[in-house]
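S.K.: Mind folding the following:
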Amino acid sequence: MATSVSDFIIDRLIEWGLHQWYGFPGDGIGGFDGAMGRAQRDGKDFNYIRPTHEEEAAFMATAHAKFSGGVGVCISTSGPGAIHMMNGLYDAKGDNTPVVAIVGQQARVSLGTEFQQEINLERMFADAAVFVQTVATPMHAQLVLDKAVRMAKAYRGPAVVVLPADIQTMEMEEPTVEHFVSRSGIGFAEDRLRPDDDALARAAQVLNDGEKVAMLVGQGAIGATDEVLAVADRLGAGVITTLLGKQVVPGDVPYHTQQLGLLGSRPSYDMIQKCDTLLMVGTNYPYGEFMPPTGQARAVQIDLSPRHLGIRYPTESNLWGDAKTTLAALLPHLDQHSTQWQQKIAAQQRDWMKENTRVAETEADPINPRSVYVSLNEKLPDNAIITADAGSTADWYGFHIELGPNQMGNLSGRMASMLAAMPYAIAGKFAHPDRPVVCTIGDGAFQMMGMNGMLTVKRHWKEWETPSFIVLVIDNGDLNQVSWEMREAGDPRWDTAQMVEPMDYAGYAEMLGLKGVRVEETGDIGPAFDEAFAADRPVIIDMKCDRNTPPLPAHIALAQAQGLAESLLSGDPEMGRVVNQSSRAAAARLFARMGLTPDE
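M.R.: All right, here's what the predicted structure looks like:
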């Protein structure tokens, strides 16, 4: 049987080392689907997972790239299937993650004729993708696919190959030696870029002159933990990680103050406000209100993407290179600094974590969600993967989860998309089937598409090396983050929009043949995690939580406080409970700072 264009693309993806694919079938990609079926029957080296929705497939491809360090692959049909993928591909764009999307299209003769399910895919994907190209002829397929993989890797974003239906089943043609025809190959170039010595010396001069150095470290430094810590120790610096860079620095490093901003710590805020020098590594942190005032701090930035250099804060020195190689090359140029500033930061962080624990211990009705994450942080296995959804689950993840050196954590960053925690967790499990995985997700996001994800778990969990897969549903009957954002804007909680329909999440797990655990008392939190981690199958933990526990940031702006007061005085239906819980949290922090217990 002759090799079709689809057969060629399948083999080429495998040659590129891309073996894990997520997709959803349809007639617009039917020829490619048929070729995948033949390839699977022939024992070719790929694993195709079909979730219940193309959006999930795109999120899974993004998460696979994040958790594996490789390139994600997703596949969809034309028209509506392609449209469904957009959110997940924008997630890849926003978080600088390489993904290749193979997208079906109607036959070439129908393009531009408003045929059924025919839309201009190149125009639609243009904003989301670093590369998008329709395969025009069989001979064209090799170059388009090879360039898509290279562009995704080089520019760290989604690249889209549009595959018309008639092209999919045509016999593959090798590129010929003639004008207009390019003949491409496979293989990634080494991306260990290193700035020259003069650039390193200039950056070192800025850093050596500093007395209070703060390091802001993002996901671009994943894999450079040793180098980050070596530079921090040489500079006597405190280290802040972004939410996506949380796993770069272990939580037990005393001068690691975790995150900055709305989901950050007070020591991080204070460090930024008092530093005289800022070293940014592998981050495109966008929240200018939490950065030093202009002119306060001299700044150096290291990034593999030159387009990110110097766009978030005025920098004196920009180092274009990957974090690991650049930090290692920079280290010999750095003077040994005093540890006085670093020790002060470490002491502040110790006090802050004590405060956080005290706040998590405050009474709630029924359960304080902070206490759930404090317990989870203690129970996580050393090699666990954890995902968080958008909303208050991301707050609690940022405030209370301190990742160990062998743990991994991730979420939808720039897009902050609801529902992403579930496909992220599933992709994390396929990337590392021997690791325990914990998905933390709100009840609203679980109802949005997390329920669908559990069907994928049901179908595949017996294929994993270990069945340990836990879905922690924060069941508070509320789209909680939005409720608090409305309050901070001066608007009372609006039940019509904010209420989440009650559901038996543990019962849903049992219906699927999985394990369900329901928790309604604080004392049962720890035992529930013990039971879930010991289970012989995936588990849903239905955690009944208080929706009025405030996810307030470490530093509250006057406008936020005024908005909250206005919302409560404007008829917020939960006013009494909000005031009660907020007062308890404030009192707990005050007692912790004074070294007192509530009884004193």
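
S.K.: hey, let's count contacts and neighbours off CA atoms from now on
M.R.: Noted.

S.K.: Confirm for me that Asp434 is in contact with Trp461.
M.R.: No: the pair Asp434 and Trp461 does not pass the contact test of CA atoms under 8 Å, sitting 11.6 Å apart.

S.K.: Of the two, give the one with the bigger neighbour count.
M.R.: Here Asp434 and Trp461 are compared on neighbour count by other CA atoms under 10 Å; more neighbours surround Trp461, at 21 against 15.

S.K.: State the distance from the residue lying closest to Ser417 once chain neighbours are set aside to Lys354.
M.R.: Counting by CA to CA, 6 or more residues apart in numbering, the nearest residue to Ser417 once its immediate chain neighbours are dropped is Ala390, at 5.8 Å. Ala390 is 26 Å from Lys354, where distance means CA to CA, to the nearest Å.

S.K.: Show me which of those two is the more surrounded one.
M.R.: For Ala390 versus Lys354, the count of surrounding residues by other CA under 10 Å is larger for Ala390: 22 against 16.

S.K.: show me what contacts Ala35?
M.R.: Counting by CA atoms under 8 Å, 6 or more residues apart in numbering, Ala35 makes contact with 6-7, 10.

S.K.: how about a cut-off of 6 Å?
M.R.: The contact partners of Ala35, taken as CA atoms under 6 Å, 6 or more residues apart in numbering, are Asp7.

S.K.: which SS class is it?
M.R.: Using DSSP: H, G, I helix; E, B strand; the rest coil, the three-state assignment for Ala35 comes out as helix.

S.K.: surely Ala58 meets Gly88?
M.R.: Yes: using CA atoms under 6 Å, Ala58 makes contact with Gly88 at a distance of 4.5 Å.

S.K.: More neighbours: the two, which one.
M.R.: Comparing Ala58 with Gly88 by other CA under 10 Å, the one with more neighbours is Ala58, at 36 against 29.

S.K.: Next, the structure of the following sequence, for comparison with the previous one:
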Amino acid sequence: MPADMTRIASEELIERLAAWGVDTVYGLPGDGINGIMEGLRRHADRVRFVLVHHEEAAAFMAAAHAKATGRIGVCLATSGPGGIHLLNGLYDAKLDHQPVLAITGQQETSVLGTGYQQEVNLEQLYADVAEYNLTVTNPAQLPGVVDIAIRTAYARRGVAHLCLPNDVQVADADADPFQHVAPARPPATAPIYLPAPGRPREEDLRAAAEVLDAGTRIAILAGAGALHAREEVLAVAEKLGAPVIKTLPGKAVIPDDSPYAVGGIGLLGTRPGEELVEDCDTLLMVGTNFPYTKHLPEPGKTRVVQIEADPARAGVRMPTQVPMIGDAREALAALLPLLTRHEDRGHLAKYQKAMAGWREDMAALESAGRHPIAPQYLMSVVDRAAADDAILTCDSGTIATWAARHWTIRGDRRFYLSGNLASMAPGLPYAIAVQHAFPGRQVIAYIGDGGFAMLMAEFLTAARHRLPVKVVINNNDSLGQILWEQMVLGYPEHGVRFGEPASDFSGWARSCGAYGRKITDPGEVDAAVREALAYDGPALLDVAVNPDEPPMPGKVSYEQAKKFAQAFLKGQPRKASIATTLFKDKLSQFGR
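M.R.: Sure, this is the predicted structure:
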């Protein structure tokens, strides 16, 4: 730094982030963070700034970075509207329990409270989303509060927020204008975070083993908290003879072709998964606090053991005989030697047979001969062509159903989506962040046309950074999930189809200097997918799929069928096309 260049407080902020191992900040500049941007410029060799086109995307990228790497994600936005725009992505991190630090700007401290332009009380606005939430009013607070914010984000698996007014950002880094007490400055050594011990108490482990050993029809429900515990989950499943159900965020816990895998649970799950929930007498929940209680066993009919990292969430979904607090991998490793091997494999064999039938049913829907293009076929082509260590990011909507059932976890594949928030639009920002984190991996964003349109400018971000992300748009020119939800409620669809002219995003991709291609013919899908995956740079396929393909639940209830029929009777506008598609689906399955 030149001798005449004063070291500013924003440099203290960036240097402390770097000390924590932060190497990337996602954000959008503005006059409320010019000082922080200068701090980033002065330390660009240590922390990379990734310029996005919308702050919501920056927050989604920070959340995806945390999900994919386990390290804190950082996003940056200006005062007022910039800070407001971050919120959706931050709630995604909060609800999926990911460590994220949001940094925002603010007007000068001398004008706060006067109704100055873009003055929004961001600390108050972030009160619900943030576990740690502070407006920095004295440069001497840095870097101490950076340490506290990051440790809190890690410890509580959530969002931390630091808001820096403009005058604080550019103040002398060593300034302490009030000097009431000496600032709490951390030591010069590299900061560390010490996680709580992950092994549950011995008495809880013994109690859990007793419940599990007494079970005769045991099931394991594994979630995102067990993504790092694949071998341990499989070992416990083998010892108990227990089929494994996976939540959607936990899809990559074990391979989909494992003899213990029975797919998912809930509306996007499998028929064997739903039947197993109703049939099991003992349930081991690992790394999940599955929120949709109507898809869990009926209270009182099943004995439950839960391994949960957060004491506040243990046992909140259903009556739980043994709630254990700890890390999934450490807890399972400690539990395994206490379990007795279950020699009777009849229960497991029953669901292995059911799962084989389900896989055949799904394969029957992956027909290249159907026109319009079946979304199941599109996803199956991507699945077959992608690498064994590919990472798929997925948006919310009907596409999550197709990904859940037709994207196969094998090898070191991964899968990320907005879990509990189930927001539209994160698929593309997720892919960009994951590609930054893993530049050597194949990263594919599988997105609906509705979600892509929301943040499509970020494809230009990918092109400018020459990130080789591959975007596959499942384009039905509608808000497909809402369409089917309306019908399941017994209402004919309304306000969910975009209409003419049909959208074509391939031109946008080409205008960004990337690969772009529109596909309407099923015969072109396979070659186009392979060409896009092989392209040296960002690529986008806009695939026109059947808009009348319903994402049917794995197991259709009588009430769901009745409401669906009522929608037809009340005047569903496309009932003929929908009925034809359903008929073709069943015909494909009967003909397998």
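
S.K.: Quick check: TM-score for this pair?
M.R.: The TM-score (TM-score structural alignment, normalised by the length of structure 2) is 0.95; 583 aligned residues with a CA RMSD of 1.8 Å.

S.K.: for the strand or helix carrying Gly576 of structure 1, packing partners?
M.R.: Element membership for Gly576 of structure 1, per DSSP states H and E: helix 575-594. Helix 575-594 of structure 1 makes packing contacts with helix 340-360 when contacts are defined by 3 or more CA pairs under 6 Å, 6 or more residues apart in numbering; DSSP states H and E.

S.K.: I'd like the distance between the most centrally placed residue in structure 1 and Pro423 of structure 1.
M.R.: Against the mean C-alpha coordinate of structure 1, by CA atoms, centre = their mean, the closest residue is Leu411 at 2.6 Å. In this view, Leu411 of structure 1 and Pro423 of structure 1 are 10 Å apart by CA to CA.

S.K.: Okay, angle between the helix holding Gly576 of structure 1 and helix 340-360 too, please.
M.R.: 140 degrees (axes from the mean of the first three to the mean of the last three CA atoms, to 10 degrees).

S.K.: Report the distance from helix 575-594 of structure 1 to the chain centre.
M.R.: When distances are taken as CA atoms, centre = their mean, to the nearest Å, helix 575-594 of structure 1 is centred 31 Å away from the chain's centroid.

S.K.: Any chance you could list what contacts that helix?
M.R.: In contact with helix 575-594 of structure 1 (CA under 6 Å, 6+ apart) are residues 355, 358-359, 548-549, 568.

S.K.: Kindly confirm my reading that Thr315 of structure 1 forms part of a strand.
M.R.: No: residue state for Thr315 of structure 1 (three-state DSSP) corresponds to coil; a strand is not indicated.

S.K.: The aligned residue in structure 2 for it: neighbour count?
M.R.: The equivalent of Thr315 of structure 1 in structure 2 is Thr320 (alignment by TM-score structural alignment). Here the count is done by other CA under 10 Å, and Thr320 of structure 2 has 20 residues near it.

S.K.: ok, Thr320 of structure 2 - contacts?
M.R.: Under the criterion of CA under 6 Å, 6+ apart, the contact list for Thr320 of structure 2 reads Val304.

S.K.: Arg303 of structure 2 versus that one, what's the distance?
M.R.: As judged by CA to CA, Thr320 of structure 2 and Arg303 of structure 2 stand 7 Å apart.

S.K.: Tell me how many other residues surround the alignment partner in structure 1 of Phe459 of structure 2.
M.R.: If you follow Phe459 of structure 2 across to structure 1 using TM-score structural alignment, you land on Met454. Here the number of neighbours of Met454 of structure 1 (other CA under 10 Å) works out to 26.

S.K.: check which helix or strand covers Met454 of structure 1.
M.R.: Applying DSSP H and E as the criterion places Met454 of structure 1 in helix 451-460.

S.K.: Please apply the same query to Val305 of structure 2.
M.R.: Val305 of structure 2 is located in strand 303-308, with elements delineated by DSSP H and E.

S.K.: Also Met215 of structure 1?
M.R.: Assessed by DSSP H and E, Met215 of structure 1 sits inside strand 213-217.

S.K.: how big is the offset of that strand relative to structure 2?
M.R.: Once the two models are superposed, strand 213-217 of structure 1 sits on average 0.6 Å from its counterpart in structure 2 (mean CA distance after the TM-score superposition for structure 1).

S.K.: Trace the helix or strand following that strand over to structure 2 and give me the residue numbers.
M.R.: Going down the chain from strand 213-217 of structure 1, the next helix or strand is helix 225-235, by DSSP H and E. Structural correspondence for helix 225-235 of structure 1: residues 230-240 of structure 2, per TM-score structural alignment.

S.K.: State the helix or strand in which Tyr397 of structure 1 lies.
M.R.: Using DSSP H and E, Tyr397 of structure 1 maps to helix 392-400.

S.K.: got the contact list for the helix or strand following that helix?
M.R.: Read in the C-terminal direction, the helix or strand following helix 392-400 of structure 1 is strand 408-410, with elements assigned using DSSP H and E. Counting contacts by CA under 6 Å, 6+ apart, the residues outside strand 408-410 of structure 1 that touch it are 247, 385-387.

S.K.: now those residues in a markdown table, with neighbour count and secondary structure?
M.R.: Compiled in a markdown table, the contacts of strand 408-410 of structure 1 are given as follows (neighbours: other CA atoms under 10 Å; DSSP: H, G, I helix; E, B strand; the rest coil):
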| residue | neighbour count | secondary structure |
| --- | --- | --- |
| Gln247 | 26 | helix |
| Ile385 | 24 | strand |
| Ile386 | 26 | strand |
| Thr387 | 27 | strand |
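
S.K.: Test my guess that the residue nearest to Ser417 of structure 1 contacts Ala416.
M.R.: Yes: under the criterion of CA under 6 Å, Ala390 of structure 1 makes contact with Ala416 at 5.3 Å.

S.K.: Stretch 368-386 of structure 1: end-to-end distance?
M.R.: Taking CA to CA, the first and last residues of stretch 368-386 of structure 1 lie 20 Å apart.

S.K.: my bad, stretch 314-324 of structure 1
M.R.: Using CA to CA, the end-to-end distance of stretch 314-324 of structure 1 comes to 23 Å.
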